[in-house]
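Student: I would like to see how this sequence folds:
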Amino acid sequence: MSAPRPAWMARLQQALEHPDPEYFDRFQPPEDGGRESAVLMLFGPSEHGGEEVVLTERAHHLRSHPGQVSFPGGSLEAGEGPTAAALREAHEEVGIPPETVDVVAELPPLFLSPSAHVVTPVLGWWPVPTPFASVDAGEVHRAERVRVDHLLDASIRFTTVHPMGYEGPAFEVDGLYVWGFTAMLFSRVMQLAGLEQPWDPGIRRPLPERFHPRGPSSGRRGTTPYQEGRR
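Tutor: Reported below is the predicted structural model:
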């Protein structure tokens, strides 16, 4: 049976109609733009009640952001819009059929200055989820549907502290360490939707060493878009 969109998605759309949602305004792209990409924030019904969200974990051997958790997504191809790109990438990465996704909205684009990427989050509802998994193990280590209520549980939320100075919200759930851009975007969307639960940002944990930058750029502050958060 096809599940209807949850009510909070309508609240989120209404919140985004306000002239200045603080988070999105802070990351407004510059006039000269940047490299365009999109991510799919795909939610679907949970058999336990409430909703689940699709998250992927990048392959651990990759030179760029190994093992980091993200929403499916990638760069726009020539002549492609953000929604088309997000749906295509989700299909290529984890096999989600684009025709099964109910596209709710394109959120305001966010500028990640270290990488000069302009990322458009695309909000989607998956009324009848189908089995999915990593299509290319060389790129995606695992793909999971994670319960939203688990991510919002204060007991698994904390502030992660990067050795190069970044601080931001993080979650550790179902063997996934969610931080950086993905954690910030999810947190802000939940706030605007009226779903966020009280949590203690004063609980601080150092970022695990496996996520520290590698290679010749590792000595530079702000070398990865996942570190963007404070200016």
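
Student: hey, let's count contacts and neighbours off CA atoms from now on
Tutor: OK.

Student: What's the end-to-end length of stretch 78-85?
Tutor: Across its full length, stretch 78-85 reaches 10 Å end to end, with Cα to Cα, to the nearest Å as the criterion.

Student: which other residues reach that stretch?
Tutor: Identification of contacts with stretch 78-85 by Cα atoms under 8 Å, 6 or more residues apart in numbering yields Ser37, Ala38, Gly73, Gly74, Ser75, Leu76, Glu77, Val103, Glu106, Thr120, Pro121, Val122.

Student: Now do the buried residues in it.
Tutor: For stretch 78-85, burial by neighbour count (16 or more other Cα atoms under 10 Å) applies to Pro82, Thr83, Ala85.

Student: One more: stretch 158-174?
Tutor: Within stretch 158-174, the residues scored as buried using 16+ other Cα under 10 Å are Phe158, Thr159, Thr160, Val161, His162, Tyr166, Glu167, Gly168, Pro169, Ala170, Phe171.

Student: Please identify which pair of these lies farthest apart.
Tutor: For the buried residues of stretch 158-174, with distances taken as Cα to Cα, the pair at the greatest spread is Tyr166 and Phe171 (15.5 Å).

Student: nearest spatial neighbour of the most centrally placed residue in the chain, skipping sequence neighbours?
Tutor: In the chain, the C-alpha closest to the average C-alpha coordinate belongs to Thr182, at a distance of 3.3 Å (Cα atoms, centre = their mean). With Cα to Cα, 6 or more residues apart in numbering as the measure, Ser70 is the residue that lies nearest to Thr182, at 5.6 Å, once sequence neighbours are left out.

Student: To check against the first, give me the structure of this:
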Amino acid sequence: MQIPGFRRAAVLVPILQGPGGPELLLTVRSSRLRSHAGQIAFPGGRLEGGEDDVAAAIRETREEVGLVVGRDQVLGRLSDHPSPAGYVATPVVALLDWSAPDELAPDPAEVAEAFTVPLAELAVVTPTSRVGQLQAYRRRIYSYLWRDRDIWGFTGNVVHDLLGALYGRGAVDGRDPFAP
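Tutor: Presented below is the predicted three-dimensional model:
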């Protein structure tokens, strides 16, 4: 997706395969950030000097939460989404073996908290939605209320696409991420 004046960004959508089943890793953005402070987000940011979306998502994830991800763990991409901050971001989905959440090292300058959501729990949440306008683009904005957390906006839309890919329209890039 190209929008005049918007810059390119990427987020990592980390699916952690642990003993209790697959979980989605999310962050709460630091209150010190200029944009989207305190909001729930995926690790990610703008593309830098010659990076592709996968490289940017992997780099930003390492910088923000200390999680090392290899290109071989990437399953594919979801549809691009524009953000009110002036970016068009590509969600990059990765499947990671996971047994030690205490190995995360969130950067307090960017991340107030990192947490996981079991995909099985998120899949049964009925989202709410509204129609929003971003420049000339009308779009539906989804919100998933999970426990006391409101996963909405850009992140809610990516979650909506992910759940549709995993449970509704087939797997990301045609692969079942939970098959052995």
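
Student: Work out the TM-score between the chains.
Tutor: Once superposed, chain against chain, the TM-score is 0.76 (TM-score structural alignment, normalised by the length of structure 2); 163 aligned residues with a Cα RMSD of 2.8 Å.

Student: returning to that earlier point: the residue nearest to Thr182 of structure 1 matches what in structure 2?
Tutor: Matched across to structure 2, Ser70 of structure 1 falls on Ala41, judged by TM-score structural alignment.

Student: What residues does that match make contact with?
Tutor: Taking Cα under 8 Å, 6+ apart as the definition of contact, the neighbours of Ala41 of structure 2 are Leu26, Thr27, Val28, Arg29, Ile151, Thr155.

Student: Tell me which of those fall in strands.
Tutor: When these are checked against strands using DSSP state E, the ones located there are Leu26, Thr27, Val28, Arg29, Ile151.

Student: wait, what's in contact with the third one?
Tutor: Yep, that's Val28 of structure 2 we're talking about. Gly38, Gln39, Ile40, Ala41, Val111, Ala112, Glu113, Ala114.

Student: So which residues of structure 1 form strands?
Tutor: Taking DSSP E as the criterion, structure 1 carries its strands at 35-45, 51-58, 69-70, 73-75, 102-106, 110-112, 117-125, 140-147, 157-161, 167-173, 176-178, 204-206.

Student: My read is that Val125 of structure 2 contacts Leu145, right?
Tutor: Yes: the pair formed by Val125 of structure 2 and Leu145 meets the contact definition of Cα atoms under 8 Å, at 7.2 Å.

Student: Leu192 of structure 1 matches what in structure 2?
Tutor: Taking TM-score structural alignment, the alignment pairs Leu192 of structure 1 with Ala165 from structure 2.

Student: Ala100 of structure 2: which of the contacts of Val28 of structure 2 is nearest?
Tutor: Using Cα to Cα, Ala114 is the member of those that sits closest to Ala100 of structure 2, with 13.1 Å.

Student: excluding its backbone neighbours, what's nearest the residue mapped onto the closest one from structure 1?
Tutor: For Ala114 of structure 2, the aligned position in structure 1 is Ala143, judged by TM-score structural alignment. In space, and not counting its chain neighbours, Ala143 of structure 1 is closest to Thr56: 4.3 Å by Cα to Cα, 6+ apart.

Student: what's around the one you found, how many residues?
Tutor: Around Thr56 of structure 1 there are 25 other residues, counting by other Cα atoms under 10 Å.

Student: swap in Phe186 of structure 1?
Tutor: Neighbours of Phe186 of structure 1 (other Cα under 10 Å): 20.

Student: hey, where'd the helices end up in structure 1?
Tutor: 7-16, 22-26, 82-94, 148-151, 180-193 (DSSP state H).
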